[in-house]
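> Predicted model, plus sequence, below.
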Amino acid sequence: MNADHAVQLRLLDLQAADTVLAQLAHRRTNLPELAAIAERGKHGVDLHNDAIDAETRLADIAEDQRRLENEVDTVRSRQARDEQRLQSGGLPAKELEGLQHELVSLKRRQATLEDELLEIMEVREDADSSVAEIGAKRAALAAELAELEAARDAAFEEIDAAVALRRAERDSIVAEIPADLLALYERAREHGGGVGAAMLRHRRCEGCHIELSGSELTAVRSAAPDAVVRCEECRRILVRTAESGL
């Protein structure tokens, strides 16, 4: 294949544009903010689960507290009625004795329930603190995520602007390159890890960094200026310049 030497030189500009585009794509998918956001997202899921557990525990404790409070109210009401009957007088001795015994039992039961109520109120206080602490952590995490997402979006905007400029530059270069040479470049780039054209510098291929052997060097030296030559090792297009050392 033949192509004007000036066109072959443009392949190096095309390769430079493609290299930058690949670097920008890699940067976009490997922003440190992305890893940080993913890590915070996992932490957020853990905190969400912790919040559900803490809120469920608090609801259970609150239910136990309400039950105990109702039992205390019931005992107090029963005790008030019994004391009223006791004070009204006129009760048979046996009934009076039973009523006094019941009042003793009710007072003992009330004391037990009130102790249990105090204990569960302390437990609820701890549970309330736990729910509040997890809520504060979630709020702090949300703020941190917002900052990371803003930084990510700013980086995306910067990268996308650079990509747009490079793509416009690439399109301009592509318009100058014949279709057959461009197709060869694209094939070489696909098989060459993103590098389809490399400068021959000081008798060395800048694509694979291997110095040309004697016979390869002779063949390149004897090739016409418009001949498209390729590296025998990596099969990339070799672009000859004043630095080639021929």
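Thanks, I have it. What you are looking at is a predicted structure, and each value in this text was computed from that prediction instead of being measured.
> CA atoms for contacts and neighbours, from now on please.
OK.
> Is there a neighbour count for Arg201? I'd like the number.
19 (other CA atoms under 10 Å).
> Ok, Glu144 next?
When neighbours are defined as other CA under 10 Å, Glu144 has 15 of them.
> How about the one 3 residues further on?
Around Glu147 there are 14 other residues, counting by other CA under 10 Å.
> Repeat that for Phe156.
Neighbourhood size, Phe156 [other CA under 10 Å]: 17.
> From what I see, it and Arg28 are in contact.
Yes: the criterion here is CA atoms under 8 Å, and Phe156 meets it with Arg28 at 6.6 Å.
> Relative to Ala3, how far out is Cys101?
That one is not Cys; residue 101 is His. 116 Å (CA to CA, to the nearest Å).
> Between these two, tell me which one has more neighbours.
Between His101 and Ala3, counted using other CA under 10 Å, the more crowded position is Ala3 (15 against 11).
> anything in contact with each of Phe156 and Arg28?
By CA atoms under 8 Å, 6 or more residues apart in numbering, Phe156 and Arg28 have no common neighbours.
> hmm, who's touching stretch 188-198?
Under the contact criterion CA under 8 Å, 6+ apart, stretch 188-198 has outside partners 11-12, 15, 18-19, 22, 185-187, 205-207, 234-239.
> first to last residue in that stretch, what's the distance?
Start-to-end, stretch 188-198 (CA to CA) is 10 Å.
> So for it, what gets flagged as buried?
Neighbour-count burial for stretch 188-198, counted by 16 or more other CA atoms under 10 Å, picks out 188-189, 192, 195-198.
> What of stretch 226-245?
By 16+ other CA under 10 Å, the buried positions in stretch 226-245 come out as 227-231, 234-240, 244.
> got the contact list for that stretch?
Contacting residues not belonging to stretch 226-245 are listed as 1-5, 8-9, 11-12, 185, 188-189, 192, 195-205, 207-208, 210, 216, 220, 223 [CA under 8 Å, 6+ apart].
> And the residues you listed, which of them are buried?
Neighbour-count burial (16+ other CA under 10 Å) applied to the contacts of stretch 226-245 gives 5, 8-9, 11-12, 185, 188-189, 192, 195-201, 203-205, 207, 220.
> what's the lengthiest helix in the chain packed up against?
If you go by DSSP state H, the chain has its longest helix at helix 93-174. Where contact means 3 or more CA pairs under 8 Å, 6 or more residues apart in numbering; DSSP states H and E, helix 93-174 is packed against helix 5-29, helix 32-88.
> another structure for you, compare them:
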Amino acid sequence: MKAPAADQLRLLDLQAVDLSIDQLAHKKRTLPEHAEIEKTAASLAELRDELAGAESVVEGLDRKIRGLENEVEQVRARAERDTQRMQSGAVGAKELERLQHEVDSLGARQSALEDDELVLMEERENADSVRSGVQDRFDAANEGLAALEVRRDAIENEIDADVAARTAEREPIAASIPEDLRALYEKLRASSGGIGAAALRARRCGGCRIELYGTALQEARAADEDEVLRCEECRRILVRTGESGL
């Protein structure tokens, strides 16, 4: 392939812009915020499960406490009814004795239930404290995630703006290069890690860093100015400059 030396030199300008765009894309993909967001999101998911468990414990204790409260109320109501019957004077001595025994038993039952309720209320207080602690950690993690996302978005917007500027810079450079030369460059860039053209400096390929010697060096020296050279090692386009050392 042949192309004017000036067009070949513009390949280096195009390559520099493309490399900067690739670097910006890499920067966007590998922002440390991505890993931090992923880690925080995972922690948040664990805290969400932990919070659900803590809330379940509190709700379970609330149900038990309500159950005991209902039972205490039933025992108290029954004791009051028995006491009213005893005080009515309408029962015999034997029934009075039975009612008194039942009232005493109900009183003992109520006392035991109230003791159990106090124990449960203490457990509930502790469980609520645990739940509050988990909620605080969950809220902090959620706020941290939101802050990370805001920071990531701001950085990505800056990168996108830089990419847009570099892309606008690229267009006139690409348009000034002959279509066949540009097509070869694009093909090589896609298959060679983003570098399709490299400067030849001090007889060394700027792409693979291999120095030209022997037949390859002689052919490069003998090539016409408009001949498009290719590196024998990496096959990228070799662009001759004033520093090529030929």
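Ah, there it is. Note that the coordinates shown come from a computational prediction; the quantities given were computed from them, not determined experimentally.
> for the helices and strands packed on helix 93-174 of structure 1, which one ends up most surrounded?
Highest mean neighbour count of those: helix 5-29, a mean of 17 (counted as mean count of other CA atoms under 10 Å).
> quick one: contacts of it?
For helix 5-29 of structure 1, contacts defined as CA under 8 Å, 6+ apart pick out 155-156, 159, 162-163, 166-167, 169-170, 173-174, 176-177, 194-199, 225-226, 228, 239-241.
> Work out for me the element His209 of structure 1 sits within.
Per DSSP states H and E: His209 of structure 1 is located in neither a helix nor a strand.
> can you count the residues close to the residue nearest to Glu50 of structure 2 when sequence neighbours are not counted?
Excluding the flanking residues, the one nearest Glu50 of structure 2 by CA to CA, 6 or more residues apart in numbering is Val134, at 7.2 Å. By other CA under 10 Å, 20 other residues sit near Val134 of structure 2.
> Check whether Val134 of structure 2 really touches Glu46, as I assumed.
No: assessed by CA under 8 Å, Val134 of structure 2 is found out of contact with Glu46, at 10.5 Å.
> circling back: what is the subsequent helix or strand relative to the longest helix of structure 1?
Moving toward the C-terminus from helix 93-174 of structure 1, the next helix or strand (DSSP H and E) is helix 179-191.
> How far does whichever helix or strand comes after that next one sit from its chain's centre?
Remark: after helix 179-191 of structure 1, the chain's next helix or strand is strand 197-201, criterion DSSP H and E. Offset of strand 197-201 of structure 1 from its chain centre (CA atoms, centre = their mean, to the nearest Å): 40 Å.
> next structured bit after strand 197-201 of structure 1?
Downstream of strand 197-201 of structure 1 (by DSSP H and E), the next one is strand 204-205.
> Relative to structure 2, what is the average displacement of that next one?
Compared with structure 2 after the fit, strand 204-205 of structure 1 shows a mean deviation of 0.6 Å (mean CA distance after the TM-score superposition for structure 1).
> By how much does stretch 97-116 of structure 1 deviate from structure 2 on average?
Mean for stretch 97-116 of structure 1 is 0.9 Å (mean CA distance after the TM-score superposition for structure 1).
> next one: stretch 159-166 of structure 1
Taken over the aligned residues, the distance from stretch 159-166 of structure 1 to structure 2 averages 0.5 Å (mean CA distance after the TM-score superposition for structure 1).
> Tell me the residue in structure 2 aligned with Ile177 of structure 1.
Here Ile177 of structure 1 is matched to Ile177 in structure 2, going by TM-score structural alignment.
> Please name the nearest non-neighbouring residue to that match.
Nearest-residue entry for Ile177 of structure 2: Asp7, 5.6 Å, with adjacent residues in sequence omitted and distances by CA to CA, 6+ apart.
> What separation do you get for the one you found and Cys205 of structure 2?
Distance from Asp7 of structure 2 to Cys205 of structure 2, counting by CA to CA: 19 Å.
> For Arg152 of structure 1, give me its contacts.
Listed by CA under 8 Å, 6+ apart, the contact partners of Arg152 of structure 1 are 31, 33-34.
> how close does it get to Ala17 of structure 1?
Using CA to CA, Arg152 of structure 1 is found at 24 Å from Ala17 of structure 1.
> cool, Gln110 of structure 1 as well?
Separation of Gln110 of structure 1 from Ala17 of structure 1 (CA to CA) stands at 85 Å.
> What of Glu144 of structure 1?
Glu144 of structure 1 sits at a distance of 36 Å from Ala17 of structure 1 (criterion: CA to CA).
> what does Asp160 of structure 1 give?
Noted for Asp160 of structure 1: a distance of 14 Å to Ala17 of structure 1, by CA to CA.
> what does Glu158 of structure 1 give?
Distance, Glu158 of structure 1 to Ala17 of structure 1, using CA to CA: 17 Å.
> now do Gly245 of structure 1
As judged by CA to CA, Gly245 of structure 1 and Ala17 of structure 1 stand 25 Å apart.
> which residues sit in contact with Thr30 of structure 2?
By CA under 8 Å, 6+ apart, the contact set of Thr30 of structure 2 is empty.
> Please report the distance of the residue positioned nearest the centre of structure 1 from Leu182 of structure 1.
Centroid-nearest residue in structure 1: Ala38, 1.4 Å away (criterion: CA atoms, centre = their mean). In this view, Ala38 of structure 1 and Leu182 of structure 1 are 40 Å apart by CA to CA.
> Could you do Val229 of structure 1 as well?
14 Å.
> Ok, Gly41 of structure 1 next?
Here the criterion is CA to CA. By it, Gly41 of structure 1 lies 44 Å from Leu182 of structure 1.
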